[in-house]
Structures are given as structure tokens and as C-alpha cells.
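1. need a structure here:
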Amino acid sequence: MDAQIRVVLVDDHPVFRIGMAALLDSLDGVSVIAQAESASAARTLFSGRGEEARGDRSTSESRDGVADIVLMDLDLGDGSGIDLTRELVDAHPGLRVLVVSMHEDDEAVLASIRAGARGFLVKSAPPEAVERALRAVSAGEMILSPAVAERAMGYLMGGHRAVHVPFPQLTPREREVLDLVAHGLDNTAIARRLSLSPKTVRNTVATVLAKLSLRDRAAAIVRAREEGLGSDGSA
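-> Next up is the predicted model:
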């Protein structure tokens, strides 16, 4: 019998983790061995300390040489999945990361691949696409969703020019929140728009202000609009 593909899920949305774990555990030769709900929990998990990352086996079983693939979200509440991908790949060279994100913009894809991810899927991908991607990454292949692959081919063929991405130091979610701030939405309205808690939005705005060295929300609006955010049709 083929060896099991041992998977760790890193995502801050419990409903998504539960659904993805159920899907993966239903596949032949695939086992979800652990889950982490934040960047800090994932770091603890792969360092072998503590019980923050919950799974159906002990956290120590997800150390180097045991976990094969990490399904990684980009927005983890307490950190960037891109940064975490880079850390895990550097620390565990045999580990393969498959990004599964709500975001499909070119900057997010390129940043993920540069960080060492072996594939990129959107969360709306059908179950058969998830299975295909998982098995391809396990076999050492690079996998992209069809829409992402088509755009990437367009760039390679010279069909598109590079697009300016404002504030590349921000994560896709931070940029999305900043765009809505620039539209004049308050935290409650942004939370409703993005299906987040007001606290998460408040923390994200604070992170954006810190990263951009801005003193307050008004300054953020001015700076964001200078970079083209907050214009009609960008929300």
C-alpha cells in the first residue's frame, strides 16, 4: 500500500478547517494529522512544543520527516501565511506547502511561490481540484489553479505587463481592509463586508498603520488614495 500523505491544516477559520479535514480524511492515502488556527500555533506545532495546534495525533508527530504537506491560509489573524511558509520551508526542507486562500491576485500568488509554496488554490476550488493539487504537490509537482495558471502563462508569453501593487509590505487581507478604509467605511461596515469580527478589523487597521508608519486613520485614507485605493470599482 502507498505511504500516507500526512497533512497539517493551518487556517484561522474553524469551519473551513473542519470541512477541509473531513474532505482530506475521506481520500485514500491521505491523513490530516494536525491543525493550527494561527501562525503562532503552527510555529509551536512544528517546534514540537505544547498543545496549541489540535489534531487527531500528538503535535510531535508533525515534526520534520512526518508531516508531508501543509495546507496554508494567507491571512492567519496573528501573522502572514507567506512569512510562515518561508519559515517552515527554511526550517523543514522536506516539507511542501500548498496555499489555499480566498485571494487570487497575482501579487499573492507570486509572493507565495517566492516564499517556497509548491502550489496555490482558491478556497472555492472543488473537491476534485483539491485532491488533484494535494497529490501533485506530494509528488513534487508545482500546481496552480486554472485561472492563476492562465494569467501566469500570459505573463510568460508577454501578453501582460507587470501591474503595480500598492503597499507590497501588506498582506492581501491588510490591503483589502485598507482599500475599504479608503472608501470611507468604518470598522463595523468592513467587518460585515469581509465576514470578519470588528475586533479583527480593528487589529488589522492597527497593523496597517504600524507597517506604513501612519499616525491615524485619516492619514491612512490619504496615503491609500494616493496609491489608487478607495477609487470606484476597487472594493
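2. For the rest of this, base every contact and every neighbour count on C-alpha atoms.
-> OK.
3. What's the first helix or strand after the longest helix belonging to the chain?
-> Longest helix of the chain, by residue count under DSSP state H: helix 198-211. Next in sequence after helix 198-211, counting helices and strands by DSSP states H and E, comes helix 217-226.
4. Which other helices and strands does that next one contact?
-> helix 172-182 (3 or more Cα pairs under 8 Å, 6 or more residues apart in numbering; DSSP states H and E).
5. Let me see the contact set for Ala21.
-> 9, 32 (Cα atoms under 8 Å, 6 or more residues apart in numbering).
6. this one next, for a side-by-side:
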Amino acid sequence: MSSIRILLMDTERLVAEGFRNLLQSFKEFSVVAVTHDEATTLRQLRRHHPHLVVMGPGAGGNGGMDTARAIRRSSRHVRIIVLASSRQPIHMREAFVAGANAYLSRDIDAQELRDTLLTVHREGVALSAAAAGQVLELVSGGLSRDASPLDLLTRREREILFLVADDQETHHIAARLGITPKTVRNYLSRIYAKLGTRNRLQTALYALRCPDFHPQSVVKT
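-> Presented below is the predicted three-dimensional model:
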């Protein structure tokens, strides 16, 4: 596996150095920059083009969400991992609305952190089932008792879900819908977050087992 480039951002220098040493201890990762403020983060983002941005628990004002939004505007395809001290659903929601791909507790152990970063790099998102349920309820504004998570999907997301359930590869989906493979992966990340699934297989099984999913209702282009 080629090295996964990581930009680490934390306003607390000692904390940032500790995370840098931890991440560098894993052979899969290369920390290409450590930053302590938004302006430097954006400059280093343009310079190094990292695969992942890990925002530490001291990522700055507003929990770092302003910086997360700026990162997302600057680079659509970089994946953002928020390490936070708060486990409140409202803070999780704010992180995902700001563009985060994963929201992790700062007391995560080293092996779980490694595995989660690898999942985010590979699949685009990582979210525990418990956190997914909390975020889903907040994002939806409170689903009714009989509502389905599928109701949160846009028409395009349902199209892609149908094709994933039909075992179509990413490049085939892209060609069929007239979009790029990266765009498909971005849609998949949002689908995973909304359904609380972690990968394509779980998502396909979810769709196939869900009585609310009717492929014939999907408009195919």
C-alpha cells in the first residue's frame, strides 16, 4: 500500500506533536504537515494535497468547524476526521454538516484510530452505529416513528444505492450516470452516513433487506 498522506491540525502544539508521533508509528501513514491555525492549514493543504486531514481536539474556535468548512470549500475530495472531546449529538451533527467524514472521541485507542483512518481512506466515512442513529435523528429534524432512513436520500443517492445493490462497480455507476468515479464515492460517503453503514457490502445488504426500498421507483438516467 502506498503511504496515506495526512495533514494534522491542532492549535495545541504538544497535543499535535503527540498525534504526529502516534500516526507516524504506523507504516501506512505519512504526516506531511502539522498546522496550528486555519490559514496555515489551507496553505499546506494546497501544497501537499493530503488524503486525510485529522483535526485534533484542540482544533480551534467553534470546535474547528469553521476550519472544516474552509477545508471542504478548498478541497472537495480530501477526507476530514474530527477528533473531539464532546460526544454530544449536536456537535456530531455540526461536524458532518461542516463536511467531516468521521467524528471520533479523543480517547480512542491507537489501534482503533489506525483502523478508522484506513476505513475513511478506503470507504469515505466511518461512524459507529450508535453515533449514526443520533446524527440521523438530528439531521432529519427528528424522524417520525414510521419513517425510514431511506427517506433522507436524494433522488441521485437512491439511484446510486440501487446500482450498488445491483453489484455495479464504481466506474460502471459513474459511466451510467454521466458523473466521475470521485463524485460517486462522494455520494457513497453521504449514503453511508445517512444509513449508518460502513461500506458497500453493508449498504447493498441494507437496501436489499429493506422493505421500503423499491428499485422500480428509482429514475435511471
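7. TM-score for this pair?
-> The TM-score (TM-score structural alignment, normalised by the length of the second structure) is 0.56; 142 aligned residues with a Cα RMSD of 2.5 Å.
8. which residues in the second structure does the longest helix of the first structure match up with?
-> The aligned range for helix 198-211 of the first structure in the second structure is empty, by TM-score structural alignment.
9. Could you list the buried residues of that helix?
-> 198, 201-202, 204-206, 208-209 (16 or more other Cα atoms under 10 Å).
10. now swap in stretch 28-39 of the first structure and tell me
-> Neighbour-count burial for stretch 28-39 of the first structure flags 30-39 (criterion: 16+ other Cα under 10 Å).
11. Stretch 63-78 of the second structure too?
-> By neighbour count on 16+ other Cα under 10 Å, the buried set for stretch 63-78 of the second structure is 63-72, 77-78.
12. what about Met153 of the first structure, distance to Ser145 of the first structure?
-> For Met153 of the first structure, the distance to Ser145 of the first structure (Cα to Cα, to the nearest Å) stands at 12 Å.
13. wait, what's in contact with the closest residue to Thr11 of the second structure other than its chain neighbours?
-> Of all residues not flanking Thr11 of the second structure in the chain, His36 sits nearest, at 4.2 Å (Cα to Cα, 6 or more residues apart in numbering). Contacts for His36 of the second structure (Cα under 8 Å, 6+ apart) come out as 9-13, 59.
14. 10 Å instead, please
-> Taking Cα atoms under 10 Å, 6 or more residues apart in numbering, we find His36 of the second structure in contact with 8-13, 16, 55-56, 58-60.
15. and of those residues, the nearest to Gln24 of the second structure?
-> Leu8 (11.2 Å; Cα to Cα).
16. which ones are touching the residue nearest the centre of the first structure?
-> Central residue of the first structure (Cα atoms, centre = their mean): Leu74, 1.6 Å from the mean position. If you count contacts by Cα under 10 Å, 6+ apart, Leu74 of the first structure has them with 10-12, 39, 80-85, 99-103, 108, 112, 171-173.
17. export the buried residues of helix 198-211 of the first structure to CSV and tack on distance to Pro126 of the first structure?
-> Below are the buried residues of helix 198-211 of the first structure laid out as CSV (distance: Cα to Cα, whole Å):
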residue, distance to Pro126 of the first structure
Pro198, 30
Val201, 29
Arg202, 32
Thr204, 30
Val205, 32
Ala206, 35
Val208, 33
Leu209, 37
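18. on that earlier part again, which one of Met153 and Ser145 of the first structure has more residues nearby?
-> Relative neighbour count places Ser145 above the other of Met153 of the first structure and Ser145, with 16 against 12, counting by other Cα atoms under 10 Å.
19. Chain neighbours aside, what residue packs nearest to that one?
-> Leu121 (5.3 Å).
20. ok but that neighbour is inside a helix, no?
-> No. Checked against DSSP: H, G, I helix; E, B strand; the rest coil, Leu121 of the first structure lies outside a helix; its state is strand.
21. Go through the buried residues of stretch 63-78 of the second structure and say which is closest to Arg200 of the second structure.
-> Distance to Arg200 of the second structure across the buried residues of stretch 63-78 of the second structure (Cα to Cα) is lowest for His77, with 18.5 Å.
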